[in-house]
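[1] I need the structure of the sequence given here:
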Amino acid sequence: MKIVVQTPAALGEILQSARKESGMTQAQAAAQLGIGQPRLSALETTGTASLSLEQMLALFALYGLEFHVQSRGPAKPQRARDDTLEW
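    Next comes the predicted model:
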């Protein structure tokens, strides 16, 4: 299944659903990740915006999820000066 995440709240819902599908309680998942249950609860609700990439990847691995990045569609090519990209 492919799910597009556009907000931190949507990511929290996905993480909560994946945890429940894996049959784990918040306490069990938190223990495997080495964090407290209140922190995991926050990550699944209001604190998802503070989720680090490392934490997100650990949660994805624990729940059997994969992280994919792809372009939204055709983008206009941007001209870079001196053949270098600017961020």
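
[2] going forward, measure contacts between C-alpha atoms and count neighbours the same way
    Will do.

[3] for the longest helix anywhere in the chain, buried residues please.
    In terms of residue count, the longest helix belonging to the chain (DSSP state H) is helix 8-21. For helix 8-21, burial by neighbour count (16 or more other C-alpha atoms under 10 Å) applies to P8, A9, A10, L11, G12, E13, I14, L15, Q16, A18, R19.

[4] Proceed likewise with the subsequent sequence, for comparison:
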Amino acid sequence: MLRVMISTPDQLGQVLQGARKVAGLTQAEAAARLDISQSRISHMELNPETISAGQLLALLGAYDLDLVVQHRAIGEAEIQKFEW
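    You can find the predicted model right below:
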């Protein structure tokens, strides 16, 4: 399983673009899945700070990805014991 740490909006844009490509989708194909324009996909990849939480979750769903939130101090072995 691949995990990617994202700390900045620029990193998010790169991850979204890479995830779309790994999913084998063009911007137009991703846009069609989400019922938005290709230019909006491009804008979100280039300006990820403009993405709402709902849009981010929709994009991740279209690329078969999950969003995982983890405390920075928790190691992989401790994740199972952590409760919110």
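
[5] hmm, who's touching the longest helix of structure 1?
    Identification of contacts with helix 8-21 of structure 1 by C-alpha atoms under 8 Å, 6 or more residues apart in numbering yields 5, 25-26, 29, 43-46, 48-49, 59-60, 63, 65.

[6] how close does it sit to structure 2?
    On superposition with structure 2, the mean distance recorded for helix 8-21 of structure 1 (mean C-alpha distance after the TM-score superposition for structure 1) is 0.6 Å.

[7] chain center to that helix: distance?
    9 Å (C-alpha atoms, centre = their mean, to the nearest Å).

[8] near H43 of structure 2, how many other residues are there?
    By other C-alpha atoms under 10 Å, 14 other residues sit near H43 of structure 2.

[9] and L59 of structure 1, by the same measure?
    By the criterion of other C-alpha under 10 Å, L59 of structure 1 has 21 neighbours.

[10] where's it relative to R72 of structure 1, distance?
    25 Å (C-alpha to C-alpha, to the nearest Å).

[11] before we move on, back to that, now, of the contacts of helix 8-21 of structure 1, which are buried?
    So, of the contacts of helix 8-21 of structure 1, Q26, A29, L43, E44, T45, T48, L59, F60, Y63 end up buried under the neighbour-count rule (16+ other C-alpha under 10 Å).

[12] mind checking which of these land in strands?
    With strands defined by DSSP state E, no entry of those lies inside them.

[13] okay, these in JSON lines with distance to I35 of structure 1 next?
    Formatted as JSON lines, these follow (distance: C-alpha to C-alpha, whole Å):
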{"residue": "Q26", "distance to I35 of structure 1": "10"}
{"residue": "A29", "distance to I35 of structure 1": "9"}
{"residue": "L43", "distance to I35 of structure 1": "11"}
{"residue": "E44", "distance to I35 of structure 1": "13"}
{"residue": "T45", "distance to I35 of structure 1": "16"}
{"residue": "T48", "distance to I35 of structure 1": "14"}
{"residue": "L59", "distance to I35 of structure 1": "11"}
{"residue": "F60", "distance to I35 of structure 1": "15"}
{"residue": "Y63", "distance to I35 of structure 1": "15"}
